[in-house]
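# I would like to see how this sequence folds:
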Amino acid sequence: MNFRTSENSWSILECLEHLNFYGNFYLPEIENRINENQFIATRFQNWIFRKLFASMMLPKEKLNKMKTLKISNPIHNLLDKSVIDEFIKQQNKMLELLEKAKRLIGRKLKHQLVFQNSLN
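Have a look, this model is predicted:
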């Protein structure tokens, strides 16, 4: 899991550690938005930015290379099994948040339908 194909490439554990770094930021933010019921109203206002960002993530024939921030670059850190444990914990948290969001969206849609029907 610590094997690298070259000196500057990331190992599997380093890839997971990088994802964990961002999960530590985004998961609490997603949870806060869900708890505050703000995630439904939150949208990208800038269509061009959204389209550019989405296109950067699409697979291409040639590998997409992106530089990472120095603070989130795990290369050459001593990593162990705890990285995998944290990654699995974060994936389970994401599944929990998706389920919570699904229930919340369902309730909001149900309330909107009831309200619209009461107007008719």
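# switch to C-alpha atoms for all contacts and neighbour counts from now on
Fine.
# need the longest helix for the protein.
In the chain, with assignment by DSSP state H, the single longest helix is helix 82-119.
# and N46, how far is that from S9?
Taken as Cα to Cα, to the nearest Å, the spacing of N46 relative to S9 amounts to 34 Å.
# run this one through as well so I can compare:
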Amino acid sequence: MSQFKSKQLLANLKIDIIEITEWAKQLLIATHYLNTVPQPGKWTIAQVIEHLNTYNNYYLPEIAKALQHYPTGSCHANGIFKTGLIGGYLTEMMQPDINGKISNKTKAFKKHIPVAELNAETVLQGFVTGQEQFLLLIKQAHLYDLNKVRIKMSISNLIKLKLGDVLRVLVIHQQRHFIQIREAQDLIIAKQKLQIC
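Have a look, this model is predicted:
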């Protein structure tokens, strides 16, 4: 099990969320290729973002709801967050490798698989709005014990993860998919250059 200073963990997650949100805002400039399939069998960039939306749409309200049922004042400057067994495993499994690449592919759960036809601008705006809510929850999380607040997983209501684990998993999951988005952009741009030639 890994452990982190709670305040520092939340500060780092806040920086990551802001960075991811800025990347998403940059995508709004180039919505014309967000529904382009980069390779046969691969998701479009809009689909990747919508996949992330399905997680935000489930977990952000669950986190907000859970915070209402726990006492505040438990998270302090010297508070330590210790990862749980499942949460630690999920973050390690999803973590990009040392070169910033996705080394282990995973299959999306059915409820998190996006439809093929999407309004890219609406999907991205929804993601940015979700990220703003995410930042507010990070701010609220400073008042809670990241070890004690428990959140039900989207794949099973029987499994609950520590708040700190859920926050880490959500951010690492987003980082992982933004690597996928950058790879898709490179493929689409390369394909467009070939068509011009």
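# where does the TM-score land?
The TM-score (TM-score structural alignment, normalised by the length of structure 1) is 0.69; 102 aligned residues with a Cα RMSD of 2.8 Å.
# if we can go back for a sec, between N46 and S9 of structure 1, tell me which one has more neighbours.
S9 (13 against 8; other Cα atoms under 10 Å).
# state the helix or strand in which the more buried one lies.
Using DSSP states H and E, S9 of structure 1 maps to neither a helix nor a strand.
# same deal with Q185 of structure 2?
Here Q185 of structure 2, judged by DSSP H and E, is contained in helix 163-196.
# elements contacting that helix?
helix 6-27, helix 45-67, helix 85-94, strand 150-152 (3 or more Cα pairs under 8 Å, 6 or more residues apart in numbering; DSSP states H and E).
# I113 of structure 2 is nearest to which of those?
Closest of these to I113 of structure 2 is helix 45-67, at 6.1 Å (criterion: Cα to Cα).
# number of nearby residues for the aligned partner of L69 of structure 1 in structure 2?
Per TM-score structural alignment, the equivalent position to L69 of structure 1 in structure 2 is F109. A count of nearby residues for F109 of structure 2, using other Cα under 10 Å, gives 9.
# so the aligned residue in structure 1 for Y59 of structure 2 versus L52 of structure 1, what's the distance?
Under the alignment (TM-score structural alignment), Y59 of structure 2 pairs with Y26 in structure 1. Distance, Y26 of structure 1 to L52 of structure 1, using Cα to Cα: 21 Å.
# the two - which one has more neighbours?
Neighbours around Y26 of structure 1 and L52, counted as other Cα under 10 Å, are more numerous at Y26. The numbers are 13 against 10.
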